[in-house]
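A.B. asks: Below are the sequence and a predicted model; questions follow.
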Amino acid sequence: MASVGVLPPIKKERLAPDHPPKTSSIGNEVMPPITQTVQLSFSKKGTHEERVRRRLKKLRQQLPLLAKVETYRIQNTFKHNLCLDILQGGYHESFSQIFNLMQLQQLVRLQAGPESVLWTKKLLHDEPEKLTVMKEWLTRAEDMELEEDFESVYQCYHELAKYFQTTCNEDKWISDTFFDLALDATAKLKDSDGRLMAEAHCNVDLHSRKIGSYLEATDHFEVFYQLTEDKPEWVGDTGDTLRTEACRQLCLIYSVTATKLGTNPHQRDQHLEYLQKAYDMANEGGGVHLEGVASYKLGLAYEKSRESEAAFKYLTVYKDACMITNDDKGLGKAYQAMAKSLQSLGKEDESIKHLEMFAEVSEQSHDDRALSEACSSLGEVFNSLGEYDQAVDNFTKAYNISRALNDDATISVARMLYGIATAHKMTSVYMRHIDCVEEKGFMGRLMEWKDARTEEIANSCIECEKVEYEADKVTDAQIRQQSRERQDTDTKEAEAEEANEDDKGSKDAEDSTESEEDASKDVEESKGATEDN
């Protein structure tokens, strides 16, 4: 029997894997065994400051090398660098304009003092955006000026002015400066029809009016008005002609100037003069509404100057304008003012008619406040004419409307007017009863009424007034009958006297004929006697 040999033991290496070797994903190659150990190191490589220092060093190495000029640009302010760029480009005029504006702003701020509001606002050299915009447009304008393209120069200054109009209210003076520069640029235009100059004057006028310089605006708008004469083809952005725009703006400026002059009683003539100019401009191109408003102001001014006929003329124009535009409120104002003018002229009946139309229009338009004014005005007119019943009725309406509106000031005035009219109404009856002292005990009742204010005396007064009225009717009829009888007797006596005069005349004629015959006989007898002798 053969002997079985024993296999030798498998020798394992110290770091050999226990499992069969793994193959790689690429092909079927066997990955080599790991023969080295990984040693972990827990030592710190420097402190935190050292790591930051090394990081900054790497960042510095990545930065490019800077020249001396570039270093200065980083150190200087934005204003300084901007001015250097402008000067390096050769734009000396642009630099002067920007620098002068900044200096002027600082000067105004210093003059105002540290307690002024200007010290809370930013200065121009601290606003990079505005300086950048100024640099862009001013340098472009300087280039266009060298090329004698003054139309482009005007556009550059105009854009700058519009930009500073939209920034803030404190920059309006900068906008004014560039509007003036744009106007100066239009004066250098050659072979131009004058439209750009007209628009430049208009822009300066509008800006001057916004900042309150109305006198300066008036001068520029008058030039604008003259330049647009006989130019119907010049149409603005709104679709209206520039001539129409000039008329409207002049009307507004003249009205504002007249309002300021109206506060001084020594400038009343100038006040009327400017209002007349405003009406003329509105009549030329202001439209129906603006013409009506101007005529209303002019009419009130003439009425204040006691020229009621001229006032009524212009107030009629305002009334017609309100009727065209369906302005019920304005129509009521027109009727009220016209009634006042008619009352000044002594035409009380027409004044009452206009006030009644004022009340009717106010009632139709549901304007209770205007209706209260109309009733009060009617009451005042009737009270002045002595028609106290109608005055009391109108004042009562005004008082009730004021109570409905809950207007304390109007209520107090209406109450006072109602009391005055009621007192006037009772005065005539009261005085008649004072004269009736013959009635027994009447004076005692009158004194009691003054203490208690009862209705008995009023009722008795009314009855007495009715009796006196009937008595007056009787006496009037008797007087008329007597006058008629007297007239009849007078006519009869006159006829009798005429008849007597006729008889006397005939008798005188007969006597005269007889005397003539006697005279003739005497003459004949005297002749016969002489012949006998």
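C.D. replies: That came through, no problem. As the structure is a computational prediction, the values presented were derived from the model and not from experiment.
A.B. asks: use CA for all of it now, contacts and neighbours both
C.D. replies: OK.
A.B. asks: Give the other helices and strands that the helix or strand hosting K466 contacts.
C.D. replies: Using DSSP states H and E, K466 falls within helix 456-532. Applying 3 or more Cα pairs under 8 Å, 6 or more residues apart in numbering; DSSP states H and E, we find helix 456-532 packed against helix 408-435, helix 442-452.
A.B. asks: got another, please set it beside the one above:
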Amino acid sequence: MYAEELQPNEPFLPEISTNSNKQRSSRQSRTKQPKETRWLSDGSSQLLSKKEIALFRNSSKQFVCVELLQDGYHRSFSELFSLLGLDRDQRAAAHSESARRQTPPLEEQRDKLEIIKLHLTRAEQAERTGSWSVACEQRLLLGQYFSAPEDIWLSLYFYHSCADRKKGGNSRWATEARACLADIYLQQGDVEEARQQAELCLKQAEEGGWLDSTGRPLRRRSCQVLAKIYNRLADAALASTDRSTALALNLKGYSMATECEDKQTEGRATLKLGLTYQSSGDHDSAKQLFSTCLQIYGALQDAGGLAETYKAMAKSSENKGNMVETLEYLEKSVDICCSSGQQNRLASDICLYVGNIHLNMRQYARAYEYFLQSYEFASEAGDVALLQKAQVLVGSTRALLFIGKYSVDMESPPLPP
């Protein structure tokens, strides 16, 4: 079969030339040609260096790791190699294929590998000369560089490698790294770890009196994050009806907030403390704090803060039985939400509050109006849970209106024939 496919005059193997001179000249011409050339804009060519050739031929991981070894940075190589292994393990443990495909592996991202190499080698060089604060600074810079959500694990690693060092661990750079760690852990919901980092940061900042990279005192920064942390812990204590613990934590948060010189944080801590006093039955102390909140949020022109404060004041008035004042506060709160145009969820919640008051007073028409407003605000906010709640109340109140009208019609005297 195969023999039939061959042409009769077609050789099975290519002919071997007997002209040895031609072969020799051909080999010489090949050896004289450069292995790699770069064509310049003027049409001329230029030889590439070994490093440039390796840049194109090797993978990003190989290129960076070989450079580290060639330059004698063995500790930096070991650290980078460990990070690459950790990245592979994390990607392998990802629950879904889509999660693994969101970003390429670290070993394929040359720009990030180059940044890590740059700062790790600088840190290693600083350690060789005993410049421990410089080494910490380089690691802090790495932590700040990896701020994207997919790189948070790298940010945490470098911040910890800066803050937890035996030599340089009490430097300005290490203290700022602890402040950054506290922020990240708080965002991730690990409140206890955030608290540990923030308290250590505050202690070191008080001793050093340093400024962070933006020029802000590290002590104020740690006070700000601690205020948020204590308030978050207090919320958890209130959820478990541990009011004494919640009050103690809110007092700590309020104290930190007044020292951080940030009015937004101070207003939030003041409101939280007032709400805790309110839940404990101390409405007089709560009202004093709410008055302070009105001043702070009024100066900041914070519509959301003002609306929340008026809502809290309404609850205290309701507990004292002053329903006229309660409705005044709530209507002010709704007006503020409507004028700002950005507090739809809060407005919906407050309208539910007002509607329930009118419903308990059997003022069904007014209750229906506020429940309908709550439904509209919830629709604009896209809050499904609040929307469903308002929807049920609108329907039930509408039914009560029809029942009331039917009862009146039934009790009225019949028309004369």
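C.D. replies: Yes, it's here. Just so it is clear, the structure is predicted and the values come from calculations on it, not from any experiment.
A.B. asks: circling back: looking at the helices and strands packed on helix 456-532 of the first structure, which is nearest to L107 of the first structure?
C.D. replies: helix 408-435 (51.2 Å; Cα to Cα).
A.B. asks: just to revisit the earlier point, kindly compare burial across the helices and strands packed on helix 456-532 of the first structure and name the winner.
C.D. replies: helix 408-435 (a mean of 16; mean count of other Cα atoms under 10 Å).
A.B. asks: what's the spacing between that one and its chain's center?
C.D. replies: Relative to its parent chain, helix 408-435 of the first structure has a centroid offset of 39 Å by Cα atoms, centre = their mean, to the nearest Å.
A.B. asks: Can you check what angle separates it from helix 456-532?
C.D. replies: Relative orientation of helix 408-435 of the first structure versus helix 456-532 (axes from the mean of the first three to the mean of the last three Cα atoms, to 10 degrees): 60 degrees.
A.B. asks: for helix 408-435 of the first structure, packing partners?
C.D. replies: Helices and strands touching helix 408-435 of the first structure, as assessed by 3+ Cα pairs under 8 Å, 6+ apart, comprise helix 388-405, helix 456-532.
A.B. asks: Let me have the ones you listed in a markdown table, extended by distance to R60 of the first structure and mean neighbour count.
C.D. replies: Formatted as a markdown table, those follow (distance: least, Cα to Cα, whole Å; neighbours: other Cα atoms under 10 Å):
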| stretch | distance to R60 of the first structure | mean neighbour count |
| --- | --- | --- |
| helix 388-405 | 81 | 21 |
| helix 456-532 | 112 | 12 |
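A.B. asks: As JSON lines, those helices with distance to L104 of the first structure would be great.
C.D. replies: Below are those laid out as JSON lines (distance: least, Cα to Cα, whole Å):
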{"stretch": "helix 388-405", "distance to L104 of the first structure": "56"}
{"stretch": "helix 456-532", "distance to L104 of the first structure": "82"}
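A.B. asks: Now do the strands in the second structure.
C.D. replies: Applying DSSP state E to the second structure gives strands spanning 37-39, 45-47.
A.B. asks: And for the counterpart of K188 of the first structure in the second structure, the neighbour number?
C.D. replies: Aligned by TM-score structural alignment, K188 of the first structure pairs with K167 of the second structure. Taking other Cα atoms under 10 Å as the criterion, the count of residues near K167 of the second structure is 16.
A.B. asks: Find the nearest non-adjacent residue to K167 of the second structure, please.
C.D. replies: W132 (6.1 Å; Cα to Cα, 6 or more residues apart in numbering).
A.B. asks: what residues are up against that neighbour?
C.D. replies: Contacts here follow Cα atoms under 8 Å, 6 or more residues apart in numbering; on that basis W132 of the second structure touches 126, 167-168.
A.B. asks: again with V394 of the second structure
C.D. replies: Residues near V394 of the second structure by Cα under 8 Å, 6+ apart: 368, 371-372, 375.
A.B. asks: on that earlier part again, what's the match for the residue nearest to K167 of the second structure in the first structure?
C.D. replies: Looks like W132 of the second structure aligns to F150 there (TM-score structural alignment).
A.B. asks: residues touching the aligned residue in the first structure for A312 of the second structure, list them.
C.D. replies: Under the alignment (TM-score structural alignment), A312 of the second structure maps onto A337 of the first structure. A337 of the first structure sits next to 300, 315 when contact means Cα under 8 Å, 6+ apart.
A.B. asks: which one of the helices and strands packed on helix 408-435 of the first structure lies closest to D328 of the first structure?
C.D. replies: The closest of these to D328 of the first structure is helix 388-405. By Cα to Cα, the value is 19.1 Å.
A.B. asks: ok, and what's touching the closest one?
C.D. replies: With contact meaning Cα under 8 Å, 6+ apart, helix 388-405 of the first structure is reached by 368-369, 371-373, 375-376, 378-383, 408, 410-411, 414-415, 417-418, 421-422, 424-425.
A.B. asks: same thing with stretch 224-235 of the second structure?
C.D. replies: Residues outside stretch 224-235 of the second structure that contact it (Cα under 8 Å, 6+ apart): 182-183, 186, 191, 194-195, 198-199, 245-247, 249-250, 252-257, 260, 262, 265, 269, 272.
A.B. asks: Pull out the buried residues from those.
C.D. replies: Listed as buried from the contacts of stretch 224-235 of the second structure are 182-183, 186, 191, 194-195, 198-199, 245-247, 249-250, 252-257, 260, 265, 269, 272; burial here means 16 or more other Cα atoms under 10 Å.
A.B. asks: Now check L113 of the second structure against the first structure: what is it aligned to?
C.D. replies: So, by TM-score structural alignment, L113 of the second structure is matched to L131.
A.B. asks: likewise R178 of the second structure?
C.D. replies: By TM-score structural alignment, R178 of the second structure lines up with H201.
A.B. asks: so what's its match up against?
C.D. replies: With Cα under 8 Å, 6+ apart, H201 of the first structure has these contacts: 183, 220-221, 223-224.
A.B. asks: R221 is in contact with A179 of the second structure, correct?
C.D. replies: Yes. With contact defined as Cα atoms under 8 Å, A179 of the second structure counts as touching R221 (7.3 Å).
A.B. asks: Please identify which of these two sits among more neighbours.
C.D. replies: For A179 of the second structure versus R221, the count of surrounding residues by other Cα under 10 Å is larger for A179: 29 against 23.
A.B. asks: burial of the match of L113 of the second structure, as a residue count?
C.D. replies: Counted by other Cα under 10 Å, the residues lying close to L131 of the first structure total 17.
A.B. asks: Kindly report the same for P114 of the first structure.
C.D. replies: For P114 of the first structure, using other Cα under 10 Å, the count is 11.
A.B. asks: ok, now how distant is it from N169 of the first structure?
C.D. replies: 20 Å (Cα to Cα, to the nearest Å).
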